[in-house]
Structure formats: C-alpha cells, structure tokens
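> Sharing a model that was predicted from the sequence below.
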Amino acid sequence: MKGFYLKASGIIQNTVKHRFIFALLLVVVSPSLWAEAGLPVLSVETNEAGNQEYSVTLQILGLMTLLTFLPAIVMMMTSFIRVTVVFAILRQALGMQQTPSNQILIGLSLFLTLFIMSPVIEQVNENAVQPYIAETITATQALDAAQAPFSRFMLEQTRESDLVLFMDLSATPPLSEGQMPPFKVLVPAFIISELKTAFQIGFLLFIPFLIIDLVIASILMAMGMMMLSPLIISLPFKIMLFVLIDGWALVVGTLANSFT
C-alpha cells in the first residue's frame, strides 16, 4: 500500500511539473505567435484626426490600473474627507470610542458621499462613460470628459488661499479667466480645504457636549464626588440630548447642504 501511494504521488508531481512547463512555454512562445499572426494585442494607431487609438488590451490594462487608484479617488477627490472627519469628531464629542463602530461610520460615509456626488457621477456617465461605450469618443477623450466634472466640484469647494499656496509651491503660472488649475495643484488644495471645513464643523459640534461635561464636572466637584469620572455621568445626558434634537438628521443634513 505504501508503495502504491508513493507511486501515485510521483505521477501527480510529474503531471503538475509537465503542466507548469507547458504553461511557461505558452507564455514565452505566444507573443511571437501573435506577432506573426498580426493580432493587435499591444498596439497604438493614429486615426485620420491625428489622435492615437489604443488596442483593447491596452485599454483593459489602463482600466485595471485605474481601479487600483479607485480608493484614493473616492477618499481624496469627493466629499468623503469632510464626512468621515465630522463623524469621527462627533463620536469623540459624545464620549463613545467604539460606538458607532468604524464599519458603520465608513458605510454611512460612503452612501452619503454617493448621495452628494450623484450630480457629478451623472455628468461623468453622460459625458464620458456612455459616449465611450457607444464608441463615439476615444479613451483619452473619455478621461478628459470624466476629469472635468470632478475638477469643477473640487474647485467650488477649495479656498482661494489654499489654491494660491499650492500654485506658489509648484511654481504654476497665473491662470487665465475660466482656466482650470492642473490636477497636481487642485487635488492637494481641495484636501486641505476639506480638512479645514471639517474641523470647523467639528468644533461647532463639540461645544454643546463640552458644556454638558463642564456642568456635570462642576456638580460632582461641588458634591465632593471627585473620585467619580464625569464622563460616566455625562454620557447618558449627551446621548439623550443628541436623540431629542434628532442629531443624526441635523448632522447629515448640514453636511449635505454644506456642499451646495
């Protein structure tokens, strides 16, 4: 029986080895066979208008590369920054470290970002995605058309001082009227502006909860209960206040209106 198992394992190893060698030869030999057959696997052609058209393989490769930057695009070029920072400050102001959990806050932030960015997404779909699917524009033209709505959105939310700062740092020449700043300037300026706005909203959220903490701490000190943590007593009152004023609706509504 032992010899049978040894023989079977040897056959399996030889089979796997042969398949690996065959796959390696296929990868090495296939490009030359494709080249001899004249298949446009990796090719760039120039059309009559002078624009370059890429083969389907290159377009798929470019699309897969863009998908790796999708998390950065969602986090740094949309309303996701402001929403997540405000929610994190709100949780800290309430005095709850893990409630709501990070998964809930991130999920809420993603759906709220989708809601806020829906006009921009519709413009991208109408001006870039659908014409590209219909093959009326090239991939380069589709990227330019998709970039324009995001640039306008970020420019509307960017402070002029932050934009001037990064233009000076990058030695960008002054822009003419109606000209969009380059992405290397607009994106970091937008991020700084969003962080500044999120901290301003978070400061306003902190004030009523800070007042409750001060009142509870003063009452406990006057009663001589200095060994009892004020956070334990103030937490139910802060939760009750937040629920009574319908805090989630106020915060979400304020965030959504802050982008209009």
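In hand now; what should we look at?

> From here on, just use CA atoms for contacts and neighbour counts.
Noted.

> Now do the same contact list for Val187.
Val187 makes contact with 76-77, 154, according to CA atoms under 8 Å, 6 or more residues apart in numbering.

> Also Gln97?
Arg91 are the contacts of Gln97 under CA under 8 Å, 6+ apart.

> Please flag which of the contacts of Val187 sit within helices.
76, 154 (DSSP state H).

> centre of the chain versus stretch 169-189, how much separation?
Relative to its chain's centre, stretch 169-189 lies at 22 Å (CA atoms, centre = their mean, to the nearest Å).

> Comparison target, given below:
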Amino acid sequence: MIRPGLHRLFHLFAVALPVLIFCLPAMAIDIPVPKVELTITQAKYPKEMALSLELLLIFTVLSLAPSLVMMLTAYTRVFIVLSFVERAIGLQQLPPRQILAGMAMFLTFYIMAPTFTVIYHEAVMPFYNQEVPTQTAYAKTMHELRKFMFSQTREKDLGLFFRLSSTPAPKSRGGVPTHILVPAFMLSEMKTAFTMGIIIYIPFIVIDMVVASVLMSMGMIMVPPAMISLPIKVLIFVLVNGWDLLAYSIVKSYHLV
C-alpha cells in the first residue's frame, strides 16, 4: 500500500512533468545562445600575415611546452633519479608516478629558480612592458638557458654531436648551435642520472643479497626474499631520512648548495 506522502508526491510529479515539458521550449527561447565563427580571410597588409604566423608559432610552442621543460631544464635528471629510487626499494606503485612527476617538477623549479629569475627580469618583464621586441626577449631567454645547459654538459658529448654532424668545433661557446647543445645536454643529464641511480641501487642490492643468504641458511627456500627485504629497505630508507638526502644530493649535483 502506498503511503499518503508518497501518493501526494506522485501526483505532484505527474502534474509538474507536463508543465516542464511544455514550458522548457518557451524558456529556452529567451536564453541567448552565442554563435562562434572562425573565418579565414585574405590579409590586406603584410603585417596581418606576420601577426597570424606569430600566433601560430606561439600556439605551437605552448603545445610543445612539456617537452621543452624536459629537454632544456633539470627535469630529466631529477625524474630518472627518483625512478631509480622507486625501483631500488622494490615498490611497484608507491609512490605513484604522478607523485614522482610532481616532485620532479617542483625540484626542477627550485634548481632552475636562478635561471628563471634572470629570464623573468631581463626578458619577460621588458617584453611585457613593450620595452624590447620579441627577438630580443627570445635571445635573452635562450642565452640564460644555454648558459645553464653549458654548465651541465660534458665536452665529450658536445664533441660527439659535432663529429656526427661533420661540423668543426667552434672556439667559443657562442658558436655552438642550439640544435647540437640540446641533445648533448640531454645525453649528459642521462649519464649523470644513471650514475646517481647506480650508486643509490647498490645498498638496496646488498640488503637483498643478505636477506636471501639468511633465508637460504635457515632453509626457508619457499619464502620469497622480496617479502622480507621490502619492509627492511623501506624502514632503513625512512630511518636515514632518505627523501631529504635524495633531494639534497640532486640539488648538490647542480652545484647550487
């Protein structure tokens, strides 16, 4: 049996539904709907064409911004080292990749803060205040980024790409093309990151070997060594304040401390 309250609610819904159905079209007429048009017309002046190309270039650069962050900053080294720590401890999805990427990003901002500060004061703000043209702002930005990349790039890696391109090595850094400097910088970053990762890996490998040897000597062959070594590695990493040491080592590798 239907309760009186539910019965009244049913009647109210039955009466309101047709009203809403017939009134919604009338209500929709009063609501202005914007119309968006995208038209392509012929440029009357060369400046209009140049402005369109600049806008297209800006949107292209914005779409490539994540790749530029990885290629021209300290992000590559930081993320690889953090990934090595995750693999060395043996944790599968802890911390998640998103957390590692976020931590790597903010450590990158910290490491790149001196460079970004100079770019902001000497390139971004003058360009925003219309004191310098786009070309000057771009040149100052690339000058600071190249200065940072040169400080972390090995001469051997630069020489490798000069040999691959059959280009004679210049006498000064100003003559090094950016398309040679960037891959050499990334190669140096990966070499340094893998070197740091191997050094981080060694203590955890020792723990795994010790645990496996103890289990073998006790005759516990059926017990997976990872089941015992994982909490031990996590405990040791926490006791030695591993995250602080890791962040300090990464920043120290850029000679900022």
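Happy to help now that I have it. Values in this document were obtained by computation on a predicted structure and should not be read as measured data.

> Can you give me the TM-score here?
Once the chains are laid over each other, their TM-score by TM-score structural alignment, normalised by the length of structure 2 reads 0.81; 225 aligned residues with a CA RMSD of 2.3 Å.

> ok, back up a step: so which of the contacts of Val187 of structure 1 hold up in structure 2?
For those, the subset whose aligned partners also touch in structure 2 (both residues aligned by TM-score structural alignment, their matches' CA atoms under 8 Å) is 76-77, 154.

> Format those as JSON lines; extra columns: neighbour count and distance to Ile21 of structure 1.
Shown next, in JSON lines, are the kept ones among the contacts of Val187 of structure 1 (neighbours: other CA atoms under 10 Å; distance: CA to CA, whole Å):
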{"residue": "Met76", "neighbour count": "18", "distance to Ile21 of structure 1": "45"}
{"residue": "Met77", "neighbour count": "20", "distance to Ile21 of structure 1": "46"}
{"residue": "Met154", "neighbour count": "21", "distance to Ile21 of structure 1": "52"}
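
> Between the residues you listed, which sits nearest Tyr54 of structure 1?
Closest approach to Tyr54 of structure 1 among the kept ones among the contacts of Val187 of structure 1 (CA to CA): Met77, at 27.1 Å.

> any chance you could map the helices in the stretch 1-150 of structure 2?
Ranges of helices within the stretch 1-150 of structure 2 are 4-30, 46-63, 65-72, 75-89, 97-111, 113-119, 125-128, 134-152, based on DSSP state H, counting those that start in this stretch.

> How many residues are close by Ile232 of structure 1?
Per other CA atoms under 10 Å, the neighbour tally for Ile232 of structure 1 reads 12.

> Quick check: the residue mapped onto it from structure 2 vs Ile89 of structure 2, distance?
Alignment note (TM-score structural alignment): Ile232 of structure 1 maps to Met227 of structure 2. Look at Met227 of structure 2 and Ile89 of structure 2: by CA to CA, to the nearest Å, they are 12 Å apart.

> cool, and Thr195 of structure 2?
17 Å.

> Who has more neighbours out of those two?
Ile89 (24 against 13).

> count of neighbours near Leu210 of structure 1?
If we define neighbours as other CA under 10 Å, then Leu210 of structure 1 has 15 of them.

> what does Ile81 of structure 1 give?
Ile81 of structure 1: 21 neighbours (other CA under 10 Å).

> what does Phe199 of structure 1 align to in structure 2?
So, by TM-score structural alignment, Phe199 of structure 1 is matched to Phe194.

> gap between that match and Tyr201 of structure 2?
From Phe194 of structure 2 to Tyr201 of structure 2 the distance is 10 Å (CA to CA).

> what's the average distance of the longest helix seen in structure 2 to structure 1?
Across structure 2, the longest stretch assigned as helix under DSSP H is helix 178-217. Comparison of helix 178-217 of structure 2 with structure 1 after fitting gives an average deviation of 0.6 Å (mean CA distance after the TM-score superposition for structure 1).

> could you give the angle of that helix to helix 65-72?
80 degrees (axes from the mean of the first three to the mean of the last three CA atoms, to 10 degrees).
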